[in-house]
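[1] Here is a sequence together with a model predicted from it:
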Amino acid sequence: MSVDVTVETIIRRPVDVVAGYAADPANAPSWYANIESVEWRTAPPLAIGTEVDFVARFLGKRLAYTYRFAEYVPGERLVMSTAQGPFPMETTYTWRSVPGGTRMSLRNRGEPAGLLRVAGSVAAAAVRRATTKDLARLKAVLEQG
């Protein structure tokens, strides 16, 4: 069963602030609850083809994976997908200016592998819960600053 989850929120900060912070992989551990560490595989700055290694915890399991950035339009859209890892996933961020701030959309879609494949609906629900919490954390971090 595939996973395709989109979550949106409005963050009361300008697009350049929200997009700049969210697109920087070094900030991921501050707003993604499950991400424990990030390491650039290729040298910054972020560009198409950049690869970044992530270590995360998901459904009680440690996951190590590499994301490759496939599309990046600063302040508008970022698309990255796993180049290596146990859960083939594509993640898309979009940002749009709205009255009072920025509408950020975070979409995760992919095909669970291994044990997660058997528990596809559980994985989809877990991704939705985690993504909702992550955007809420991002909103809190950026609105406090």
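    Yes, it's here.

[2] CA atoms for contacts and neighbours, from now on please.
    Will do.

[3] roughly how far apart are the spatially most central residue of the chain and residue 101?
    The C-alpha lying nearest the average C-alpha coordinate of the chain belongs to residue 91 (CA atoms, centre = their mean; 5.7 Å). In this view, residue 91 and residue 101 are 22 Å apart by CA to CA, to the nearest Å.

[4] swap in residue 126?
    Residue 126 sits 28 Å away from residue 101, taking CA to CA as the criterion.

[5] do residue 71 as well
    23 Å.

[6] repeat for residue 65
    Distance of residue 65 to residue 101, computed by CA to CA: 32 Å.

[7] quick one, strands of this protein?
    Taking DSSP state E as the test, the strands found in the chain are 3-11, 35-40, 51-58, 61-73, 77-84, 89-98, 101-110.

[8] Out of those strands, flag the one nearest residue 138.
    Comparing these by their distance to residue 138 (CA to CA), the top pick is strand 3-11, with 8.4 Å.

[9] and the angle from the closest one to strand 101-110?
    If you take axes from the mean of the first three to the mean of the last three CA atoms, to 10 degrees, strand 3-11 sits at 170 degrees to strand 101-110.

[10] another structure for you, compare them:
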Amino acid sequence: MKVDVLTETVIAVPCERVAAYVADPSHAPEWYENISSVEWQTPPPAALGSRIAFVARFLGRRLAYTYEITAYEPGRRLVMRTSEGPFPMETTYTWEPHGESGAHTRMTLRNRGEPSGFATLGAPVMAASMRRAQHKDLARLKALLERHA
């Protein structure tokens, strides 16, 4: 069973500012509740082929994984993939101006993957937990960026 979770929000900050902040993985622990640390394995800034190691807690477990940036259109889209562990993932962020003034950003966050082995049994629970976490994370990001706008 595949897991595919898409969430979105509108942030009252111009697109280029939201995209620049989110596309720097060093900021992830500030707005992702479950991510505790980030370590660049290639020199920043984010670019095609960049590798970034993350440590997170999800469903009571410590997870350590390395993402590689596989697509990057600054200000529009960022795709990262990991092939490690029992649950290879792809995370995609998109940003687009929202509203007539251009002062808002519509941001989407999509996580998808296909668990293997024992992890396939928990895929429905994992998807529901991911959806809840992503909504919380986007709300946290929105509050953080709008507070500093």
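    In hand now; what should we look at? None of the values given here were measured: they were computed from a predicted structure.

[11] could the strands of structure 1 be laid out in a markdown table, adding distance to residue 22 of structure 1?
    Output for the strands of structure 1, formatted as a markdown table (distance: least, CA to CA, whole Å):
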| stretch | distance to residue 22 of structure 1 |
| --- | --- |
| strand 3-11 | 12 |
| strand 35-40 | 14 |
| strand 51-58 | 14 |
| strand 61-73 | 12 |
| strand 77-84 | 10 |
| strand 89-98 | 8 |
| strand 101-110 | 10 |
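
[12] Out of these, flag the one nearest residue 137 of structure 1.
    Closest to residue 137 of structure 1 of the strands of structure 1 is strand 3-11 (CA to CA; 10.6 Å).

[13] surely residue 1 of structure 2 meets residue 122?
    No. The criterion here is CA atoms under 8 Å, and residue 1 of structure 2 misses it with residue 122 at 9.6 Å.

[14] what about the longest helix in structure 1?
    Scanning structure 1 for the helix with the most residues, using DSSP state H, yields helix 120-144.

[15] whereabouts in structure 2 does that helix align?
    Counting by TM-score structural alignment, helix 120-144 of structure 1 falls onto residues 123-147 of structure 2.

[16] what's in contact with stretch 87-98 of structure 1?
    Identification of contacts with stretch 87-98 of structure 1 by CA atoms under 8 Å, 6 or more residues apart in numbering yields 14-15, 18-19, 75-82, 102-113.

[17] my bad, stretch 105-114 of structure 1
    Counting by CA under 8 Å, 6+ apart, 1-9, 86-95, 117, 120, 123, 127, 131, 135 sit against stretch 105-114 of structure 1.

[18] if we go to 7 Å?
    Here stretch 105-114 of structure 1 makes contact (CA atoms under 7 Å, 6 or more residues apart in numbering) with 1-9, 86-95, 120.

[19] And for stretch 26-35 of structure 1?
    21, 36-38, 54-58, 134, 137-138.
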